[in-house]
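>>> based on what follows, work out the 3D shape:
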Amino acid sequence: MPPASRPGAQGQHYRTSGVVRHVPVAGWRENEGVSGVERDRDGAGRARSARPRDGLGRPLPYGVAGVARQPEGVVRTPGRTVAEAQRLLDAGMPFHAHEVFEDAWKSGPAAERELWRGLAQLAVGLTHAARGNATGGARLLRRGAGRITGESGGADRYGIDTAGLSGWARALADRVEGGAAPVDPVAEAPRLTR
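As a prediction, the model looks like this:
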């Protein structure tokens, strides 16, 4: 296919399998200190990793079968968002559940953004705890717990059990921060609704 050019880019962009691959001009390093010369880009030229991912969102080597990605930018009803995120949490894929919440946070009404953002932080906090990152996991779990209880004023919205989720997140944060081994994301999956 013909190269796609981007103003100011020091190289060429080639479209392969729906992803634009950037190949810099010989001798020019796009990212000083970063090895490799190829960067995955979407059709608009934004950096997007095309590497397959595992169930916790960790990158796998190119060519390895990974877990199907959540499509980005999907607008769902609040009920559908909660149901899809719960399905992913129950399957041990909190990273993917965080992406569902992120879609709701970015596309929903401004008055609900903190709720969805807090739920996304809970899911990514569980992701970090499952990956063994106790500090990052605990921090995100606590931040998300504070956000969902602060946003809602303690009132549940769409059947979401904000008080129960906040308690779950704080207890898990204490446990992982206390030196517990990486958690099992299926065993630790929270119930989003009562």
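
>>> use CA for all of it now, contacts and neighbours both
Will do.

>>> now the helices for this structure?
Assigned by DSSP state H, the chain shows helices spanning 78-90, 94-107, 113-131, 134-152, 162-177.

>>> for those helices, could you give me CSV that also reports mean neighbour count and distance to Pro59?
Formatted as CSV, the helices of the chain follow (neighbours: other CA atoms under 10 Å; distance: least, CA to CA, whole Å):
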stretch, mean neighbour count, distance to Pro59
helix 78-90, 19, 18
helix 94-107, 24, 12
helix 113-131, 27, 12
helix 134-152, 22, 18
helix 162-177, 20, 23
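
>>> one more, so I can put them side by side:
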Amino acid sequence: MISRDRDTAGRARNDRPRDRLGRPLPPGSAGVARIPDDLELGPQQTLAFAQQLLDDGLAFNAHEVLEAAWKNGPVAERMLWQGLAQYAVGLTHIQRGNAKGAGTLLRRASERLGSYPANAQQHDVDRAGLIAHARELLGALDAGDAITEERLRTRLCREPT
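Okay, here's the model as predicted:
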């Protein structure tokens, strides 16, 4: 039996290389740069890094950055970060051609982002814009329309005024 690589807490690590859509590649293959499991950034750094990855078409990696904030951030903000991570996974499923998975994750993301308290810390996240974009993508998925990479591009934060 092959043993898995584990961290100091005993959690399994997946060190296999991945393609740009986050799919595992055979060991020894060249893949895209991985996001460290122990990534800890402040909220603005997290959002800027995730935005750059989304702009580069790397929704899976953006999801990993946002998931790190979800897991490592303050309990009061976890619903926000979880919604953002689910949103990025929804985009990943679209990139992979998995309409059903995309629909499920975009709906969950919209619910999380929509139910996050309006008076809570939001770090300028454009929740309304992301929910509207998710609905647009869900409509296209339901209609069986092709969704281009360009249609997946969106802004996580409101533009400065």
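
>>> mind telling me the TM-score for this superposition?
Overlay of the two chains. TM-score (TM-score structural alignment, normalised by the length of structure 2): 0.89; 157 aligned residues with a CA RMSD of 1.9 Å.

>>> just to revisit the earlier point, of the helices of structure 1, which is nearest Tyr14 of structure 1?
Nearest to Tyr14 of structure 1 among the helices of structure 1 is helix 94-107; the distance by CA to CA comes to 27.6 Å.

>>> that closest one corresponds to what range in structure 2?
Under TM-score structural alignment, the counterpart of helix 94-107 of structure 1 in structure 2 spans residues 59-72.

>>> now stretch 74-85 of structure 1
Aligned by TM-score structural alignment, stretch 74-85 of structure 1 corresponds to residues 39-50 of structure 2.

>>> ok, residues contacting the matching stretch?
Stretch 39-50 of structure 2 is contacted from outside by 61-63, 65-66, 68-69, 72, 123, 156-157, using CA atoms under 8 Å, 6 or more residues apart in numbering.

>>> try 6 Å this time
Ala62 (CA atoms under 6 Å, 6 or more residues apart in numbering).

>>> from the chain's centre, how far out does that stretch sit?
Centroid separation for stretch 39-50 of structure 2 versus its chain: 12 Å, with CA atoms, centre = their mean, to the nearest Å.

>>> just to revisit the earlier point, of the helices of structure 1, which approaches Val23 of structure 1 most closely?
helix 94-107 (29.1 Å).

>>> average gap between the closest one and structure 2?
Average distance, helix 94-107 of structure 1 versus aligned residues of structure 2 after superposition (mean CA distance after the TM-score superposition for structure 1): 0.8 Å.

>>> for that helix, what is the distance to the chain centroid?
For helix 94-107 of structure 1, the distance to the chain centre is 7 Å (CA atoms, centre = their mean).

>>> now do it: which elements does it pack against?
Applying 3 or more CA pairs under 6 Å, 6 or more residues apart in numbering; DSSP states H and E, one finds that helix 94-107 of structure 1 contacts helix 113-131.

>>> go with 8 Å
helix 78-90, helix 113-131 (3 or more CA pairs under 8 Å, 6 or more residues apart in numbering; DSSP states H and E).
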